[in-house]
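Asks: Show me how the following folds:
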Amino acid sequence: MWCINEINTEYRKRMYRLLKLYSENYNPKYPIICFDEKHKQLIDDTKPRIPMKLGTPEKYDYTYKRNGTANIFVAVDFKGGKRDIMVTDRRTKADFAHYIKHLVDDVFPDAKKLRIVMDNLNTHTYSSILETFEFKEAVELISKLEFHYTPIHASWLNIAEIEINVMDIECTGGRMKNKNYLISETTAWCDERNKKESKIYWNFTKEKADKKLSKYYI
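Replies: This next block holds a predicted model:
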């Protein structure tokens, strides 16, 4: 938000739409799912770590070796206290489409429609689903979806960024030596958050937006 220069009509329209969506009462049949991705370098130690002791933190050498990269899909039902994480090699259109299908079929199977908030990455489209699955399957999947996009350069309006920030602080901020280790760590972290039904409380309203940002409106 700090880098906002001008807020045009389209920005305001999308912002207001999201803020209205966020203000709705929770409905598990029509959950609001905030979705984003996290690129992660896989880094391993080159020397053994010195384990922590009472009063002394763990120590590790500054040198490291690279083991490639991975992508982390993150989806959070912030009102219901439920999230899902999937680690993939890439984030192509097909990866996106298969993950969305996973959300519909496996994570929220009882929902009538998923209202998914995301940024404007070129893979985040209904066409990605149409290009990945057979037409009948794609159309059926799309009928259970409703995509909502943040304004351009306004990822701060995507609550998934808050969830990813918590994940970085509590789980993925350190070195992840390989994909399997990353999967193990993020799965354990996600399961614990879901067990606690950890929620995110969004208090930024249209009225607060107008008061705080109106000097940038054009």
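Asks: Only C-alpha atoms from now on, for both contacts and neighbour counts.
Replies: Will do.
Asks: What ranges does the chain have for its helices?
Replies: Listed in chain order, the helices of the chain (DSSP state H) span residues 9-22, 93-102, 126-132, 135-142, 160-167, 179-195, 206-213.
Asks: Now distance to residue 154 too, for those helices, in JSON lines please.
Replies: Listed next are these as JSON lines, based on distance: least, Cα to Cα, whole Å:
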{"stretch": "helix 9-22", "distance to residue 154": "8"}
{"stretch": "helix 93-102", "distance to residue 154": "21"}
{"stretch": "helix 126-132", "distance to residue 154": "21"}
{"stretch": "helix 135-142", "distance to residue 154": "25"}
{"stretch": "helix 160-167", "distance to residue 154": "11"}
{"stretch": "helix 179-195", "distance to residue 154": "26"}
{"stretch": "helix 206-213", "distance to residue 154": "13"}
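Asks: one more, for comparison:
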Amino acid sequence: MNLTSEQAAELRTLAADRHVTADVALRARIVLWAGEGRRRKDIAELAGVSARTVDRTRARYAENGVAGLVERKRGGGKDQVPPRTRGRVIALTRMTPPPDSGLSHWSTRTPAAYLKRTEGIKVSFHYVARIWREENLKPHRSGTFKLSKDPAFAEKVADIVGLYLDPPGGAVVLSVDGKTQVQALDRTQPVLPVTFAATEKRTHDYVRHGTTNLFAALNIATGEVVGECKPNRNGDTFLAFLKKAVKPQAGKEIHIVLDNLSTHTTPDVKAWLEENPHVHFHFTPVGSSWLNQIELWFGIITRQSIRRGTFSSVHVLVKQIRDYINSWNANAKPFVWTATAGDILAKVRLVQTAVRKLLNNNAN
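Replies: Sure thing, here's the model as predicted:
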């Protein structure tokens, strides 16, 4: 089971919350242990439950996030919450968090806190979790669609998807980005168990040996990847990698898909582009990194090679990344992109229409 840093933080908070039951806290720890890559039988032994309970807990989290771990009340009446409040929770969940919230996505606690702060509406995170279950809302899923606030969203989508589906004849399309702060983490032997509530929690010693920054360029026609690790990520290191990525494509028109980081538009980068008119940048819409195919590859290398690896130094981590890239290129295949710009924009319109209807209904 793979967990993002935000998901792991939310689960740790739940496991340590004095206001939740021991069963809920234990379920949170089971998911955390699964996210660490522990075996099913080891988790069952640590938690003092059956292997079937471990599977059920993981499935509940995969289906509904933290909402799936919260107790389901049996019998009795429902909380007396006004219908408008329920509607506000649903509408807020289906929207991208407002910029002033500083959030990338909603957790069960953040909508409750946001509604209390901005509208004076008081609900518990248990209530939010129940609504998410009943409405089958899953904002924790990385695949949840995010609305971009980029005013040129439609034009950028059409531009980039056009490159994917029908690249210019004879041209090369590269998907470029960097994965920052890849951590060299040494997982040592388990330490002595620590008593936690009614269970024993065995943990690992984690020794951190530093980080590296992985730059990568995916050739969308062949699936081959050019990658390089750098100690930092700035305009100079990006430009150095860019020169390396385009070098094998000498004499061709090169189209590069990348995001809106300031390191991609430094004066030196702009000067280099002027000196190399055969290289063209295509920027993804703001908040829409999912449109960049290299993000798919970053997800694959993280799951298959980095996340559960043990690295005694940054040098060992870098070697692992290089070996993985060489192995990938030995049998490289391109990703199959099927969604047209029209498909994506139609989905955006549907989501926007649904949100507007919910907001209008709740205002009346």
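Asks: Any chance you could compute the TM-score here?
Replies: Once superposed, the chains reach a TM-score of 0.80 (TM-score structural alignment, normalised by the length of structure 1), with 198 aligned residues with a Cα RMSD of 2.6 Å.
Asks: picking that back up, tell me which of the helices of structure 1 lies nearest to residue 87 of structure 1.
Replies: Closest approach to residue 87 of structure 1 among these is made by helix 179-195 (6.2 Å; Cα to Cα).
Asks: how far is that closest one from where the chain is centred?
Replies: Its chain's C-alpha centre lies 15 Å from the corresponding centre of helix 179-195 of structure 1 when counted by Cα atoms, centre = their mean, to the nearest Å.
Asks: can you pull the buried residues of it?
Replies: Buried residues in helix 179-195 of structure 1, defined by neighbour count with 16 or more other Cα atoms under 10 Å: 179, 182, 183, 186, 187, 189, 190, 193, 194.
Asks: that older thread, and the helices of structure 1: which comes nearest residue 84 of structure 1?
Replies: helix 179-195 (6.8 Å).
Asks: What angle do helix 160-167 and that closest one make with each other?
Replies: Using axes from the mean of the first three to the mean of the last three Cα atoms, to 10 degrees, the direction of helix 179-195 of structure 1 lies 110 degrees away from that of helix 160-167.
Asks: returning to that earlier point: report the two of the buried residues of helix 179-195 of structure 1 separated the most.
Replies: Spanning the widest gap among the buried residues of helix 179-195 of structure 1 are 179 and 194, at 22.0 Å by Cα to Cα.
Asks: Report the contact partners of the closest residue to residue 32 of structure 1 other than its chain neighbours.
Replies: Among residues not flanking residue 32 of structure 1 along the chain, residue 115 sits closest, at 4.9 Å (Cα to Cα, 6 or more residues apart in numbering). Residues in contact with residue 115 of structure 1, defined by Cα atoms under 8 Å, 6 or more residues apart in numbering, are 30, 31, 32, 33, 145, 146, 147, 148.
Asks: Also residue 281 of structure 2?
Replies: 255, 256, 257, 258.
Asks: try residue 188 of structure 2
Replies: By Cα under 8 Å, 6+ apart, the contact list for residue 188 of structure 2 reads 204, 205, 206, 207.
Asks: wait, isn't the first one in contact with residue 194?
Replies: No - here residue 204 of structure 2 lies out of contact with residue 194, judged by Cα atoms under 8 Å, at a distance of 11.3 Å.
Asks: and of the contacts of residue 281 of structure 2, the nearest to residue 159 of structure 2?
Replies: Relative to residue 159 of structure 2, the closest of the contacts of residue 281 of structure 2 is residue 257; by Cα to Cα it sits at 9.9 Å.
Asks: Aligned to that closest one, what sits in structure 1?
Replies: With TM-score structural alignment as the criterion, residue 257 of structure 2 lines up with residue 117 in structure 1.
Asks: what's the burial count for its match?
Replies: 24 (other Cα atoms under 10 Å).
Asks: Kindly report the same for residue 262 of structure 2.
Replies: By the measure other Cα under 10 Å, the count of residues near residue 262 of structure 2 is 9.
Asks: which non-adjacent residue is nearest it?
Replies: Using Cα to Cα, 6+ apart and skipping residues adjacent in sequence, the residue nearest residue 262 of structure 2 is residue 235, 7.9 Å away.
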